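**Q** Sequence first, predicted coordinates after that:
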Amino acid sequence: MELIRGIHNIKPWHQGCVLSIGNFDGVHLGHQAVLRGLVEQARRLGVPACVMVFEPQPQELFAGHDAPPRLTRLREKYAQLARLGIDRLLCVRFTAGFAAQSPDDFIRGLLVDKLGVRFLVVGDDFRFGRNRGGDFRLLTQAGRAFDFEVVSTRSWRMENRRVSSTLIRKALAEDRLDDAARMLGRPFSLCGRVAHGAKLGRTIGFPTANVALKRRVIPVAGVYAVELKLGKQRYPGVANIGHKPTVNGTKALLEVHLFDFSGEIYGEQVEVELCHKLRNEQKFASFALLKEQIQRDAASARKWFGLAVSEPNGM
């Protein structure tokens, strides 16, 4: 799948496509249903299937740290869209200037002149342009004027509930990992590169892989039984997601202790699937008490995976 970073990188040969615009946060089952339809339409018309997303997401620009936590970063979103057969991902830098352009400039300048849209799929609540003046009705009128069809994404229901990123965030916040996985079509996971940390875990026999999350807000927190995916290999372990209050941490971290593992994975890009929540994050009165709790957490996670409970061998 081709990644086009920024409107300035749209080339003349990118003219002609079917397009869907949105955050696609999580690329959940509702998104997947829409995007499979988009790909089918692209194949019928003989043009590429293109998805437009914004970085940062609009709410992140306008609400800052009060914006909803992301389910997926751009890298993860790219991988999920590629699996669905999308041909091009256009990532538009979302700035105050871009948001302030007129709706007509967005339609004519971007959709028509640069992309040559033949078929457009958006939510019927999609708003764009200065003062959010552009809407589905305006797009439909533009479609008639510039000869492209506009259709609305339909609510995709599961067990009589609408599948949405908001509902998935709510399920994660309430520790309903199975519900979140059903709506996503896969277990919820966090991705990042393994970085060097303070290595405090080594001093108590629990070395950890510190995964750089690079997110403003994390949608989950606490201690989990997890599986770390590295290439085609999967390794069970226990993870803490949070701010490490016992050692006065301030930045959200993902720390994973892998069971019976002795390899070197610094610098590797990994995916960590959350399998089962063990407890909420808490502050302990001493490092010794924290060590005792970590031992209990590791034992609980081993039991959940059906592994023998034993002292960890290191990493």
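**A** Everything's here; your move.
**Q** rest of the way, CA atoms for contacts and neighbours
**A** Fine.
**Q** how about the strands of the chain, start to end?
**A** Under the criterion DSSP state E, the chain contains strands at 2-5, 17-21, 49-55, 88-93, 117-122, 149-152, 157-158, 161-162, 189-195, 209-212, 222-230, 233-242, 253-258, 269-279.
**Q** quick one: buried residues of the longest one?
**A** Meaning strand 269-279. Buried residues in strand 269-279, counted by 16 or more other C-alpha atoms under 10 Å: 269, 270, 271, 272, 273, 274, 275, 276, 277, 278.
**Q** next, the one to line up against it:
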Amino acid sequence: MFYWRDLADVPDGFGPSVLTIGNFDGVHRGHQVVLEQLVSAASERNAAAVVISFDPHPAQVHRPDSAPELIMGLQDRTETLGDTGIDALLMMHYTLELAALTPEEFVRSVLVEGLRAKAVVIGHDVRFGRANSGDLSTMQSLGEQLGFDVIVIDDYGSSLRTSTTAAGERRCSSTWVREALEAGDVSTATRILGRPHRMRGEVVHGAARGRALGFPTANLASASTGYVPADGVYAGWLIDSSQVRWPAAISVGSNPTFDGLSRQVEAHVIDRPLEEIDVFDLYGQTVVVEFVRRLRGMVAYRGPEALVEQMRLDVDQTRKVLSTEQRAYG
């Protein structure tokens, strides 16, 4: 996949292309439906499948005090988009100057002159250009004027049952993913995303309480990317810089047993003796933590002994959950 951070990086003569535009935060199953249709339409037209996205998120520029927390960081968004089969990704730096372009200026300079668009894949609710003044009819009019097709996706995404018991369905969306993570419901987040939610960050030194209790942890730096789910203990995976996947019990919270104040994400690798893997060897590495299932909420225990007993139970339950997942997904 070609990856460009600026329109000027696109090689002269690139194209023709079939493209779509969006933030694609989470690259959830709804996004994946759009991208599948993009790749199919590009193949039919013997053109390159191109995604135009933005960094930072437009909301972080226009309303930084109320912008939603991002589901995934830039590296994970880029890699996940690349896994969908697209040919190129233009990750445009979003600025007020870019936002000031009229719909025609944006389409003409980026889509037509920059990427030689043969077709554009969009939904009925598309908005683009200065003050979001461009809509579907605007794009269709510009397509007729500038010589590209507009492929409208009737259901811009995919829907899922809201729960295993509820009869109603809800359209997959980044908002729904955030709601699920805010509630600690990483199982629902997995259903919407089509894969476990993940965070990525550098392993840093913590208070070393886990090691003293016999449960050493890899602590993620506060600058880690990815939406932090609700406080609690989760079964999941730690993926090290060599792409080795380790089963892990993951704690999110402020360590209330020890009157902690700041929220931390820390992963205890299970079923590996310290002589084989010492998690402190991970210091300085950038690792990925994947959340599979929430085991319990965060609780303050009456002293270290009670906490250790609960941590043993957490490890046992983590082992069972991940064993079941491996049998289900191979």
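**A** Perfect, thanks for sending it. These figures come from a predicted structure and were not determined experimentally.
**Q** Superposing both, give me the TM-score.
**A** Once the chains are laid over each other, their TM-score by TM-score structural alignment, normalised by the length of structure 1 reads 0.85; 303 aligned residues with a C-alpha RMSD of 2.6 Å.
**Q** any chance of the strands of structure 1 in CSV, plus distance to residue 74 of structure 1?
**A** Compiled in CSV, these are given as follows (distance: least, C-alpha to C-alpha, whole Å):
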stretch, distance to residue 74 of structure 1
strand 2-5, 11
strand 17-21, 14
strand 49-55, 8
strand 88-93, 9
strand 117-122, 19
strand 149-152, 24
strand 157-158, 25
strand 161-162, 24
strand 189-195, 11
strand 209-212, 14
strand 222-230, 18
strand 233-242, 20
strand 253-258, 18
strand 269-279, 14
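**Q** which one of those lies closest to residue 177 of structure 1?
**A** Checking the strands of structure 1 against residue 177 of structure 1 by C-alpha to C-alpha gives strand 269-279 as the closest, at 7.2 Å.
**Q** who does that closest one touch, helix- and strand-wise?
**A** helix 177-184, strand 189-195, strand 222-230, helix 287-305 (3 or more C-alpha pairs under 8 Å, 6 or more residues apart in numbering; DSSP states H and E).
**Q** So what angle separates the directions of that strand and helix 287-305?
**A** For strand 269-279 of structure 1 against helix 287-305, the angle by axes from the mean of the first three to the mean of the last three C-alpha atoms, to 10 degrees is 100 degrees.
**Q** And strand 269-279 of structure 1 against structure 2, how far off on average?
**A** Compared with structure 2 after fitting, strand 269-279 of structure 1 has a mean deviation of 2.3 Å; criterion: mean C-alpha distance after the TM-score superposition for structure 1.
**Q** roughly how far is that strand from the heart of the chain?
**A** Chain-centre distance of strand 269-279 of structure 1: 14 Å, with C-alpha atoms, centre = their mean, to the nearest Å.
**Q** Residues in contact with it: which ones?
**A** Strand 269-279 of structure 1 is contacted from outside by 175, 177, 187-194, 211, 222-231, 297, 300-301, using C-alpha atoms under 8 Å, 6 or more residues apart in numbering.
**Q** cutoff 6 Å now
**A** Contact with strand 269-279 of structure 1 is made by 188-193, 222-230, as judged by C-alpha atoms under 6 Å, 6 or more residues apart in numbering.
**Q** which residues of the stretch 51-200 of structure 1 fall in helices?
**A** 58-63, 74-83, 96-99, 103-105, 136-146, 165-173, 177-184 (DSSP state H, counting those that start in this stretch).
**Q** now the buried residues of strand 269-279 of structure 1 as CSV including distance to residue 66 of structure 1?
**A** As requested, the buried residues of strand 269-279 of structure 1 are exported to CSV (distance: C-alpha to C-alpha, whole Å):
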residue, distance to residue 66 of structure 1
269, 28
270, 28
271, 26
272, 25
273, 26
274, 24
275, 27
276, 27
277, 25
278, 27
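**Q** Going by distance to residue 43 of structure 1, which of those wins?
**A** residue 271 (31.8 Å).
**Q** Show me what that closest one lines up with in structure 2.
**A** Under the alignment (TM-score structural alignment), residue 271 of structure 1 maps onto residue 288 of structure 2.
**Q** can you pull the contacts of the closest residue to that match other than its chain neighbours?
**A** Ranked by C-alpha to C-alpha, 6 or more residues apart in numbering and with sequence neighbours excluded, the top spatial neighbour of residue 288 of structure 2 is residue 200, at 4.4 Å. Going by C-alpha under 6 Å, 6+ apart, residue 200 of structure 2 touches 224, 225, 287, 288.
**Q** any idea which of these is closest to residue 104 of structure 2?
**A** Checking the contacts of residue 200 of structure 2 one by one against residue 104 of structure 2 (C-alpha to C-alpha), the nearest turns out to be residue 225, at 34.7 Å.
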